[in-house]
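A.B. asks: Quick one, structure for this:
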Amino acid sequence: MTVNMKFPIPSVVFTTLLLSSHAAVAAAPPAEAFFGEPEISKAVLSPKGNYVAYLYTDAQRRQMVQVRDTRNLKSATIAAVSKSEDAPIYSIHWVNEDRLTFTVKDLRVEFEGNYEEIAVNRDGSNVTHLISGNWYHRQEKTGSHMKDRVLTAAYAYYGPTHDGSDDIVVEKHIWNNIDRQPDTSRLYRLNTRTRTLSDLLPGTQPGRVQAWLLDTDDTPRIAYSKDKGRCILSYREKDGKDWTEISNAECYRDTVFAPEFFDSRNTLYVTANYKGHKALYTFDIAKRQRAADPLLVLEGFDFNGSPHIDYAARKLLGLDFLSDARSTVWFDPAMKAAQQKIDALVPGRSNRISCSADCRDPVALLVESSSDRQPTEYLVYTPATNAIVSLGGRHPAIKRADMGQREFHRIAARDGLKIPLYVTTPPGKAEGPLPVVMLVHGGPWVRGSSWEWDDEAQFLASRGYLVLQPEFRGSRGFGVAHFKAGWQQWGRTMQDDLADTAQWAIKQGLADPRRIAIMGASYGGYATLMGLIRNPELFRCGIDLVGVTDIDLMFTSARGDFSEHSLRYDMRTLIGDPDKDADVFRQNSPVALAGQLTQPLLIAHGAEDRRVPIEHAKRLRSALSGNNKQLEWVVYADEGHGLRHENNRIDFYKRVDAFLQGACK
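C.D. replies: Model prediction:
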């Protein structure tokens, strides 16, 4: 059976898009309402559906894991409380119906890692420290068996087991003494009460493993490795010891298929090309061949999703996926009916359902609900009574009626390539062309946005700005050709797509051509700088957060965290060769072109950034010192590549607000 999902492209409706910037500004919620720690987040349903756990942040900014009985939601039990603001809880995982674990990140250390893992009963008893976050002691001492004591920071939570035991799966990262990133990893079972560690793999494993795929019995079956520019897939039978190579291809260029998941009947599902886009197929491992027809095709989009599996019934129930918005296709009639009932109770939203491990007769379903104007809210649905109850949401101070609408479009670039685009409009009445902020996503080889709630876009829209978020060439999720069109195009056709988006908005009568700002983080920061340089006639001012300023420095900085493999292979494919393309790098690096950057500019960077070290920002600041008198500069001493701390996020967006109203006016 092939499910072909089509998504109509909405046309521009001028009566809703030509809005006033004045009515929106007066009632704009403060930055804290958008960028403060969420009140309720990370909700997860227990394996049998009897309980839901979630992260709650109180008025004193304390985080705690709360648990509610889905059969009686009136009272909450506190299972855990975070130690400090510098150690927030990042995720919550059920182990079984009585026990859960949660992950804590030490924000005093910027780079990835330093994750604590702690287990606790749902009533707060029997706390067990499983993994230490002391990064400086990540390696084991020689001869240690690590059987019954706290694991080092080399280990991290990987996933649950599905057998009702007290075990979880953990991943041990192994370094090569050259890179800051791990070279390979290995999987283990860890008992959350006794801390007993047991190997999940018999014998040896493939080298340089970057990712694993487990079947529904929690057995590693696929290992994904990268070596010398090649992506290698190795497979083992459920009870086998030997690994067999089933694919060995040049990364990015020759990859034929990508494993996605096993269902409970041991069928492997993969993504592979279908008319230029990735579709979902079943795969015959023995024949190393995908099925003739895809299971799921998303017209105009690559498949990007995850399965719903009933572990008790050993059945694939449905698939979550992302097209222009998040959605679900259900193969199971009962779950399809439940989705329809929930959508009727909560209309106009994307309602993502979580089912327990046994979905045949669920006690309750957890619903993660959001829309373009509604921040994520968590609801519990009881099938027996068709009742739905809200647990609360991420940003309860924000009212749907005060937010703007988001629309999805595809517009034509100058060479004819179709550029997906999200447009967020301010609330209010139509009065004429609007001031614009173009948000450029980071990556850049990722999907940038979706139709659902976007903190940043709605914050800007609430201030009266039309927000444009183009999925420029090189972005993923929109077909192979769209992705490859961005290879080695930093500062060139990738930049043209941004200019073409601005021109489209002007021609549609949506954008005031004298009031267009450009803004982004990481690659988006780079594109902001290049937008000001390449198209000063379009972009009035810019905001650069942790942006790249020198392409060559990405390859040469001693503080950077890219692995040798990435520098030698991946980045040369996607960005270019620092030796052969040295002139091209200089011609498209903001530092080398700083004399042309004269518009108002806000630069913000983290002092501890490893992905884009602060020397990028410092070099640009130095280069601009004699040319740009409209530079605003802020360094966050305790931040890395992004804004993890609540106070810094709020401070940054208050600066953005003031900058746009002042220097960019």
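
A.B. asks: For the rest of this, base every contact and every neighbour count on C-alpha atoms.
C.D. replies: Noted.

A.B. asks: quick one: contacts for residue 153?
C.D. replies: Contact analysis of residue 153 by Cα atoms under 8 Å, 6 or more residues apart in numbering lists 113, 114, 115, 116, 131, 132, 133, 134, 135, 137, 138, 139.

A.B. asks: what's the distance between residue 420 and residue 15?
C.D. replies: To residue 15, residue 420 is 22 Å away according to Cα to Cα, to the nearest Å.

A.B. asks: Among the contacts of residue 153, name the buried ones.
C.D. replies: Those of those that meet the buried threshold are 113, 114, 115, 116, 131, 132, 133, 134, 135, 138, 139, by 16 or more other Cα atoms under 10 Å.

A.B. asks: Here is a second sequence; please produce its structure as well for comparison:
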Amino acid sequence: MPFVEGARLSPDGLWIAGQFAVNGSQRIVVISPFDTGSLNQAALPDDVEVSSMQWVGNDNLLIRITAIRPFDVGDRAYISRVVALNRKTDKFTKLMWDLGGQNAADVLWVPKDGSTKILLGGQNSIYMGEDFWPAVYSVDVTNGRHTTEANPRSEVLDWVADTSGVVRAAISNDRTKGTRTLLYRAKKGRTFDRKDRRAYDDLEVPVLIRADENKMLVLRPGTDGRDALVEIDGDSGAVLQTLYQAEPGVDIEGVRYDDSGNEILGVYLGGNATDPLHWLDPALGELQKAFEKSLNGRRARIVSLSADRQRMLVRVDKPDEAGRLYYFDAADGSLRLFANLNSATNGTRAGRMEKVHYKARDGLEIEAIMTTPSGREAKNLPVVILPHGGPWAQDTMDWDYWAQFIASRGYLVIQPNFRGSTGYGEAFLKKGEGQLGLAMQDDVNDALAWAAKQGLADAKRACVVGASYGGYVAMWGAARDPDMWRCSISIAGVANLRREVNDFGDLLFGKRYREHWQKMTPDFPAVSPINHIDAIKVPMLLIHGKKDLTVDHAQSQSMFNKMKAAGKNVEFVSLPKADHYFTREPDRLALLSAIEAFLAKHNPVD
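C.D. replies: You can find the predicted model right below:
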């Protein structure tokens, strides 16, 4: 498993925080890059997941966590909270945990001057009413003391603060009309005025509001179809300057903030972009290129920066290696190795990764990532089709331990970025609407047809393997197209779409959540694997962790029970301590061992 994930530098650049692998489990660790033998570590309960971490000054670390908690009788809900960890005392401070709502982890602003008061948005009730709508609090991370900065406002779920910590904007939701409204004020103390109202997905939400200025930054599609990051006047909405405009065919998918969240350093790009990140400061772009030039063609990515940008964490990797994390100090120009991201893979011969393209049956071009097993000719190989989760996600030319593990056992691995995947623009994303289990599934099948036609794969020796939404694809493939596959492996997959949507759909964002999925398919039962058990002919392996907070363990348990009762060939590996991402080393090893054994049994390489 990775040695460290989510590493973040303190503002002075002298401390590194992250989730480190310690004795087979992930722990929150704060460590000096100069004395790696001295570290502070903290354990969180097994039934919570860490969403993100952020420094407040050089001594306190904000940790956003998510868990499932019961309420009333027989019901449960996702909740999110924030704790602050002091690196000197190892003391946790719970922030606004007395609130009774689902979400109390919306960190709106963190100071850059080393002070300890942040802005935090949170609900005080899980039920519709005045306290359902979040208020904004100024909270001292050292002791949890707080004052109210903005009272709850009906229909407002999102607040936006400027770079000095003043609440300047709010997003109001009209649940009956499916619209959102931007409410804005130029200064503290003024009333919020309505600035814009649009369909939910079309509203321009500020990605940054400048302090003491009537200016905000938004992402806006240009009149010529080219996305842009622009600065606009807060009152009129007129463009004051264009900070970046993408080339034709390139999409801006988000912004890269500095570590405090108070400055935009770059934009993330998709579509036909040659580089996934464009730095607004040319000096950062040149520095990244200099890193790559000195590292034998490996990719270098600046993942965290000190406040003065003189110290950095730099990830260095290639598609076929897990990579390393380096510490850069501009004072002497040194680039020192801090950690191997996965030392267990050092020295192993990884499979060769490459991008491939094929036409779906309706002519749509699909990109996929193909991994060829080391030492084997890409000719008539047994194949595993490995669709990604999400489905609003994508597979990229990055190290993927699942794909590499399967390829190391002799299988060609193809990861199709089917329609509805991110990274290829809004039009490609929307092509997934109404097509879940239909054309989206066809795209997965067409990857196999393409590989067989090219002579790369033996279509008669194919299995479909996936996790989360990919697990759904694996189960649905076995039910919808049973003659295509020799086996199916679903990891933490969704068998019953209606149950997945209804599990948490009656609470916060429930209507929005349901509507989002209903755009993907109007008929949940028709494309749910659990309703088509009789059609399944191939052996199926189900793997699921009981600590999964994203997809209920009962999804796989119910699928297993129904298949077993119907006399189907099914196995179930239930892991009592595994979460959705298999972050514990014993769970990850159990997962990979089960996959290996099942593939060898039902789709042997030789």
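
A.B. asks: still on that earlier bit, export the contacts of residue 153 of structure 1 to CSV and tack on distance to residue 542 of structure 1 and secondary structure?
C.D. replies: CSV is the format used below for the contacts of residue 153 of structure 1 (distance: Cα to Cα, whole Å; DSSP: H, G, I helix; E, B strand; the rest coil):
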residue, distance to residue 542 of structure 1, secondary structure
113, 32, coil
114, 34, coil
115, 35, strand
116, 38, strand
131, 42, strand
132, 41, coil
133, 38, coil
134, 39, coil
135, 37, helix
137, 42, helix
138, 40, coil
139, 43, coil
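
A.B. asks: Distance to residue 277 of structure 1 added to the buried ones among the contacts of residue 153 of structure 1, as CSV?
C.D. replies: CSV is the format used below for these (distance: Cα to Cα, whole Å):
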residue, distance to residue 277 of structure 1
113, 34
114, 38
115, 36
116, 39
131, 41
132, 42
133, 41
134, 43
135, 41
138, 41
139, 42
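
A.B. asks: Now which residue in structure 1 aligns to residue 340 of structure 2?
C.D. replies: Alignment note (TM-score structural alignment): residue 340 of structure 2 maps to residue 393 of structure 1.

A.B. asks: Residue in structure 1 paired with residue 327 of structure 2?
C.D. replies: Checking TM-score structural alignment: residue 327 of structure 2 goes with residue 380.

A.B. asks: before we move on, what SS does its match have?
C.D. replies: Three-state assignment for residue 380 of structure 1 (DSSP: H, G, I helix; E, B strand; the rest coil): strand.

A.B. asks: One more: residue 568 of structure 1?
C.D. replies: Recorded secondary structure, residue 568 of structure 1: helix (three-state DSSP).

A.B. asks: Can you get me the start-to-end distance on stretch 201-221 of structure 1?
C.D. replies: By Cα to Cα, the extent of stretch 201-221 of structure 1 from end to end equals 10 Å.

A.B. asks: neighbouring contacts of it?
C.D. replies: Identification of contacts with stretch 201-221 of structure 1 by Cα under 8 Å, 6+ apart yields 161-163, 183-185, 187-188, 200, 222-227, 234-238, 241, 243, 259-264, 266, 311.

A.B. asks: and residue 35 of structure 2, how many neighbours?
C.D. replies: Burial of residue 35 of structure 2 is recorded as 9 neighbouring residues (other Cα atoms under 10 Å).

A.B. asks: repeat for the one 10 residues further on
C.D. replies: Residue 45 of structure 2 has 7 neighbours, counted by other Cα under 10 Å.

A.B. asks: Equivalent analysis for the one 5 residues further on, please.
C.D. replies: Using other Cα under 10 Å, the number of residues around residue 50 of structure 2 comes to 17.

A.B. asks: Which of the helices or strands spans the residue mapped onto residue 43 of structure 1 from structure 2?
C.D. replies: Residue correspondence to structure 2 (TM-score structural alignment): residue 43 of structure 1 is matched to residue 7. Assigned by DSSP states H and E, residue 7 of structure 2 belongs to strand 4-9.

A.B. asks: With residue 398 of structure 2 instead?
C.D. replies: Following DSSP H and E, one finds residue 398 of structure 2 outside all helices and strands.

A.B. asks: How much space separates it from residue 320 of structure 2?
C.D. replies: Applying Cα to Cα, the value for residue 398 of structure 2 to residue 320 of structure 2 is 8 Å.

A.B. asks: Show me which of the two is the more surrounded one.
C.D. replies: The neighbour count for residue 398 of structure 2 versus residue 320, taken as other Cα under 10 Å, is higher for residue 320 (20 against 15).

A.B. asks: what about whichever residue in structure 1 pairs up with residue 168 of structure 2, helix or strand, and which?
C.D. replies: Matched by TM-score structural alignment, residue 168 of structure 2 corresponds to residue 221 in structure 1. Taking DSSP H and E as the definition, residue 221 of structure 1 sits inside strand 220-227.

A.B. asks: need the helices for the stretch 451-600 of structure 1, in chain order.
C.D. replies: Taking DSSP state H, counting those that start in this stretch as the criterion, the stretch 451-600 of structure 1 carries its helices at 455-462, 480-484, 493-507, 523-534, 551-556, 564-565, 571-574, 582-587.

A.B. asks: Average separation of the third one from the aligned part of structure 2, please.
C.D. replies: Between helix 493-507 of structure 1 and the aligned residues of structure 2, the post-superposition mean distance stands at 1.2 Å (mean Cα distance after the TM-score superposition for structure 1).

A.B. asks: same deal with the fourth one?
C.D. replies: Average distance between helix 523-534 of structure 1 and its aligned residues in structure 2, after superposition and using mean Cα distance after the TM-score superposition for structure 1, equals 2.0 Å.

A.B. asks: start and end residues in structure 2 for that helix, please.
C.D. replies: Under TM-score structural alignment, the match for helix 523-534 of structure 1 is residues 469-480.

A.B. asks: For residue 570 of structure 2, see how far away residue 561 of structure 2 is.
C.D. replies: Counting by Cα to Cα, the gap from residue 561 of structure 2 to residue 570 of structure 2 is 9 Å.

A.B. asks: And the strands in the stretch 51-200 of structure 2?
C.D. replies: 60-71, 75-86, 92-95, 106-109, 117-122, 135-140, 146-150, 156-161, 167-174, 179-184, 193-199 (DSSP state E, counting those that start in this stretch).

A.B. asks: out of these, nearest to residue 531 of structure 2?
C.D. replies: With Cα to Cα, the closest approach to residue 531 of structure 2 among these belongs to strand 75-86: 24.3 Å.

A.B. asks: helices or strands up against that closest one?
C.D. replies: strand 60-71, strand 92-95 (3 or more Cα pairs under 8 Å, 6 or more residues apart in numbering; DSSP states H and E).
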